[in-house]
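[1] Following is a predicted model, sequence given first.
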Amino acid sequence: MKNHPSTATRAAKGARSQVRIIGGRWRGRKLQFTEVAGLRPTGDRIRETLFNWLTPWLGGARCLDLFAGSGALGIEALSRGAAEVTLIEKHPQAAENLRGNCVQLKADDARIIQADTLVWLANSSPDQPFDIVFLDPPFSSDLLQPCCELMQKPGLLATGSLIYLETDRYQPLPEISPTWELLREKTAGQVSYRLYRVS
């Protein structure tokens, strides 16, 4: 039996990997990405559940993927009928991979921004509020709480907007705004995931 290198070792070597789009117009297409520290694509099973939850709201939605990584969430949303998606990714190689994948898919409604998520949130002024936000930072980071606070900025979210939050199952939840209503929650393995609606 071969010894498989650890995730950290593979990331350090810039190993190539891929994740499959599981629904919509690009169903079965694969997104190529370089393994970098903290990049952890949301698994197929969780994505299937999440997008079943989101189906009533996805058509024509404006989506924001705050820690885009492989693009598994944002590009899946676009595949399933979202009107546009803004993908924020700090790591230069990961952002370059996102651009390459979107070119191959001819995903003209995807906007890739290489930026620190907290800096972008603090300084962004979108023309219209986002309908769906994916918040899935690296589990080892302390980014959830500041992200949740910065998302209270006027103009980023509208009443009825949806927020997807993915965490380690043992990670304490950040302080959630009283205007965020919990719609769904589930745990799969080491991952807890929740869907909120801004009320």
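    Cool, the structure landed.

[2] rest of the way, CA atoms for contacts and neighbours
    Fine.

[3] Helices of this structure, start to end?
    Using DSSP state H, the helices of the chain run over 7-12, 44-58, 74-79, 92-105, 117-123, 144-150.

[4] alright, now check it against this:
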Amino acid sequence: MRVCAGKHGSRRLESLKGDLTRPTGDKVKEAIFSSIGPYFDGGVMLDLFGGSGGMALEAISRGMDYAFICDKNKAAIQVIKKNIEILHEQANTSVMQADYHKVLPCLKNERFRLVYLDPPYAMHVYEEIMKYLQENKMLTDDAYVICESDSKVDLPVRIGTLEKYKEKVYGKSKIHMYKGVSE
């Protein structure tokens, strides 16, 4: 696994051993970022089910100012911290080890420009989390919410003020891309 582009482009990252996480492949990562940018002029990102932290670190490499990377798995947190050290991005990241139910209330004062949701495929929490983010005004007006799910999962076209503008299947995964729309 590597950072695809930006200031850390081509730098290798560690991934979690075993099958506890599914690191987002370089091809999928590149497609996602090409679709939403591909580069940022600042902003804050939330990677709620961080795994290795690869998506958040890619966003920082491409110009995002700051990223909150969360995971409840202790081994994942260790890998995330190691990857942050590899790229010397300690000042631009916060790592939180907790379940998303505990993390979200702690971040209520943040406003995210990019949110990446890649929970274990058996968890169907995308709508719940997107509604929570909107109800608590945690998204910027130009925010993107990207969801990675099992390829068989269908998510609504619209969730609150978020509207799906793109959906694509990559093998066993499906990427759902949402952007805010005005009422």
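    Now that the structure is in, tell me what you want to look at. Because the structure is predicted, anything quoted here is derived from the model rather than measured.

[5] so which of the helices of structure 1 comes closest to V36 of structure 1?
    For those, proximity to V36 of structure 1 was assessed by Cα to Cα; helix 7-12 is nearest, at 4.6 Å.

[6] Where in structure 2 does the closest one align, residue-wise?
    Using TM-score structural alignment, helix 7-12 of structure 1 lines up with nothing in structure 2.

[7] Run the chain-centre distance for that helix.
    21 Å (Cα atoms, centre = their mean, to the nearest Å).

[8] what does stretch 121-132 of structure 2 give?
    Here the centre of stretch 121-132 of structure 2 is set off from its chain's centre by 13 Å, with Cα atoms, centre = their mean.

[9] now do stretch 97-111 of structure 2
    14 Å.

[10] now do stretch 156-176 of structure 2
    Taking Cα atoms, centre = their mean, one finds the center of stretch 156-176 of structure 2 at 14 Å from the center of the full chain.

[11] now do stretch 162-179 of structure 2
    Centroid separation for stretch 162-179 of structure 2 versus its chain: 13 Å, with Cα atoms, centre = their mean.

[12] how about that stretch, aligned to which bit of structure 1?
    Counting by TM-score structural alignment, stretch 162-179 of structure 2 corresponds to residues 180-197.

[13] what does that stretch rub up against?
    Contacts with stretch 180-197 of structure 1, where a contact means Cα atoms under 8 Å, 6 or more residues apart in numbering, come from 46, 53, 159-170, 198-199.

[14] returning to that earlier point: of the helices of structure 1, which is nearest V19 of structure 1?
    When these are compared by Cα to Cα, helix 44-58 sits nearest V19 of structure 1, at 8.6 Å.

[15] which of the helices of structure 1 sits most buried?
    Here the criterion is mean neighbour count by mean count of other Cα atoms under 10 Å, and of the helices of structure 1 the winner is helix 74-79, at a mean of 25.

[16] mean offset of it relative to structure 2 (after superposition)
    Following the fit onto structure 2, the mean deviation recorded for helix 74-79 of structure 1 is 0.6 Å by mean Cα distance after the TM-score superposition for structure 1.

[17] Quick one: distance of that helix to the chain centre.
    Worked out by Cα atoms, centre = their mean, helix 74-79 of structure 1 lies 10 Å from the chain centre.

[18] aligned partner of E128 of structure 2 in structure 1?
    So, by TM-score structural alignment, E128 of structure 2 is matched to P146.

[19] So which bit of structure 2 is the lengthiest strand in structure 1 matched to?
    Using DSSP state E to define each element, structure 1 has its longest strand at strand 157-168. Mapping strand 157-168 of structure 1 onto structure 2 (TM-score structural alignment) gives residues 139-150.

[20] Can you give me the buried ones in the matching stretch?
    Buried residues in stretch 139-150 of structure 2, defined by neighbour count with 16 or more other Cα atoms under 10 Å: 139-140, 143-150.

[21] so which pair among the residues you listed is furthest apart in space?
    Greatest spatial distance in the buried residues of stretch 139-150 of structure 2: T140 and D150, 27.2 Å, computed using Cα to Cα.

[22] Which position in structure 1 pairs with Y116 of structure 2?
    Per TM-score structural alignment, Y116 of structure 2 is aligned with F134.

[23] Tell me which residues touch that match, please.
    Contacts of F134 of structure 1 (Cα under 8 Å, 6+ apart): 63-67, 73-74, 163-165.
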